[in-house]
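Colleague: Predicted model and sequence follow; I will ask about them next.
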Amino acid sequence: MTQSIEYGNLMHKAMRGLIREVLADVADHGLPGLHHFFVTFDTTHPEVDIADWLRDRYPDEMTVVMQHRFDDLEVTEDGFAVTLSFGDSPERLSIPFTSIRTFVDPSVEFGLRFETQDGDDEEEAALTAVEDPVEDAPEEDEAEHKDAEIVSLDSFRK
């Protein structure tokens, strides 16, 4: 028996499950309405599979937008793969859920941020609501999106 309940681990598992469920639904039925996602992930994660030129351009983290131009979204228990267009060049990306740093749907003011603290492994990291979901978006998309206000998880606690 463990000495304490590992709430951080449980919360991370639940939030990754939420992302998995949302992406699986999108893979099956497409994006409903105005929904779209900004997904920021750690490009140094050993299981991230992206083209070498993308890794060179984004050596630490990368934010991708899943909105109008994405294909072949596949969701597994451990992550997702998607083909995105960079200019007119399609690239396949494979992103494990454990590499995700932020997941934002600004159309409904929803966002998650996974933060690690020095000395902690990722599974012990804190989870916080995203304060400014458009902050990490690619510059060319900033004019198309309005800033979203994310509701803090604390507002639901009694």
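Modeller: Ah, there it is. Being a predicted model, the structure only gives us computed values, none of them experimental. Residues are numbered from 1 along each chain as shown.
Colleague: Please make it C-alpha for all contacts and neighbour counts, starting now.
Modeller: Noted.
Colleague: correct me, but Phe70 touches Val82?
Modeller: Yes: counting by CA atoms under 8 Å, Phe70 does reach Val82; the two are 6.8 Å apart.
Colleague: can you give me the helices in this protein?
Modeller: Counting by DSSP state H, the chain has helices at residues 7-29, 52-57.
Colleague: Dump the ones you listed into TSV; add distance to Phe103 as well.
Modeller: Conversion of those to TSV gives the following (distance: least, CA to CA, whole Å):
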stretch	distance to Phe103
helix 7-29	8
helix 52-57	20
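Colleague: Now mean neighbour count and distance to Ser107 too, for those, in JSON lines please.
Modeller: Compiled in JSON lines, the helices of the chain are given as follows (neighbours: other CA atoms under 10 Å; distance: least, CA to CA, whole Å):
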{"stretch": "helix 7-29", "mean neighbour count": "15", "distance to Ser107": "14"}
{"stretch": "helix 52-57", "mean neighbour count": "12", "distance to Ser107": "27"}
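Colleague: Go through these and name the closest to Thr98.
Modeller: helix 7-29 (7.8 Å; CA to CA).
Colleague: by contact count, what packs against the closest one?
Modeller: Secondary-structure packing of helix 7-29 (3 or more CA pairs under 8 Å, 6 or more residues apart in numbering; DSSP states H and E): strand 70-75, strand 126-129.
Colleague: second one coming, line it up with the first:
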Amino acid sequence: MARSIDYGTLMHRAMRGLIQTVLSDVAQHGLPGAHHFFITFDTTHPGVEIADWLRDRYPTEMTVVLQHWFENLEVEEDLFRVTLNFGNQPEPMVIPFDAVRTFVDPSVEFGLRFESQSDDEEEDEEDEIEVEIEDSEPRRDAEVVSLDKFRKQ
């Protein structure tokens, strides 16, 4: 059987590594400027630790915001820990990077979305990743290039 490169898994690892790097920097230096994060995660994922009342309120998915009030942000290889404020009630939580479904920094219009394939589709299909990056430069019309230009004569 021929060996192949698993680009889907490699891309997931790289994008989750990006989130890990960003959160590690914030844990050490705080949030720079107007940066803040909306992080949506699967509350049913193994390793997620949240208060029972939060799990009851968000049985499948939850979005948290790291902006004005958060503390004890600790980043490990596979997860991060943070304490967030819910109605003046501090709640510690543990979120594995594999549980993250979206990571958005609206201050710079950057976002990642990890979409899982449904269980009834083929097992070999990998999760899809959508990356959204908005530059401050004006958009230009796309240029169509013929592949014939690159073929050997």
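Modeller: Structure received. Owing to the predicted nature of the structure, the values given are computational and were not obtained by experimental measurement.
Colleague: Could you check how many residues crowd around Thr63 of structure 1?
Modeller: Neighbourhood size, Thr63 of structure 1 [other CA atoms under 10 Å]: 20.
Colleague: List the residues that contact the nearest residue to it once chain neighbours are set aside.
Modeller: In space, and not counting its chain neighbours, Thr63 of structure 1 is closest to Thr40: 4.0 Å by CA to CA, 6 or more residues apart in numbering. Neighbouring residues of Thr40 of structure 1 by CA atoms under 8 Å, 6 or more residues apart in numbering: 61-64, 100-103, 136.
Colleague: Next one: the most centrally placed residue in structure 2 relative to Asp52 of structure 2, how far apart?
Modeller: In structure 2, the centroid-proximal residue (CA atoms, centre = their mean) is Phe103; its distance is 3.7 Å. According to CA to CA, to the nearest Å, Phe103 of structure 2 and Asp52 of structure 2 sit 24 Å apart.
Colleague: Please point out which of the contacts of Thr40 of structure 1 structure 2 shares.
Modeller: With the contact criterion set to both residues aligned by TM-score structural alignment, their matches' CA atoms under 8 Å, the contacts of Thr40 of structure 1 that also touch in structure 2 are 61-64, 100-103.
Colleague: Throw these into CSV and include distance to Glu109 of structure 1, thanks.
Modeller: Converted to CSV, these look like this (distance: CA to CA, whole Å):
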residue, distance to Glu109 of structure 1
Glu61, 22
Met62, 21
Thr63, 17
Val64, 17
Ile100, 18
Arg101, 17
Thr102, 13
Phe103, 11
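Colleague: Let's see the ChimeraX selection covering just the buried ones among these.
Modeller: To isolate the buried members of the kept ones among the contacts of Thr40 of structure 1 in ChimeraX, using 16 or more other CA atoms under 10 Å:
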select :61,62,63,64,100,101,102,103
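Colleague: Show me the strands in structure 1, by range?
Modeller: With strands called from DSSP state E, structure 1 shows them at 37-42, 61-66, 70-75, 79-86, 89-96, 100-105, 110-115, 126-129.
Colleague: Present those as JSON lines; the columns should include distance to Met1 of structure 1.
Modeller: What follows is the strands of structure 1, written out as JSON lines (distance: least, CA to CA, whole Å):
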{"stretch": "strand 37-42", "distance to Met1 of structure 1": "33"}
{"stretch": "strand 61-66", "distance to Met1 of structure 1": "37"}
{"stretch": "strand 70-75", "distance to Met1 of structure 1": "33"}
{"stretch": "strand 79-86", "distance to Met1 of structure 1": "30"}
{"stretch": "strand 89-96", "distance to Met1 of structure 1": "29"}
{"stretch": "strand 100-105", "distance to Met1 of structure 1": "30"}
{"stretch": "strand 110-115", "distance to Met1 of structure 1": "27"}
{"stretch": "strand 126-129", "distance to Met1 of structure 1": "23"}
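Colleague: Give me whichever of these is most buried.
Modeller: Neighbour counts averaged per stretch over the strands of structure 1 are highest for strand 100-105, at a mean of 23; criterion: mean count of other CA atoms under 10 Å.
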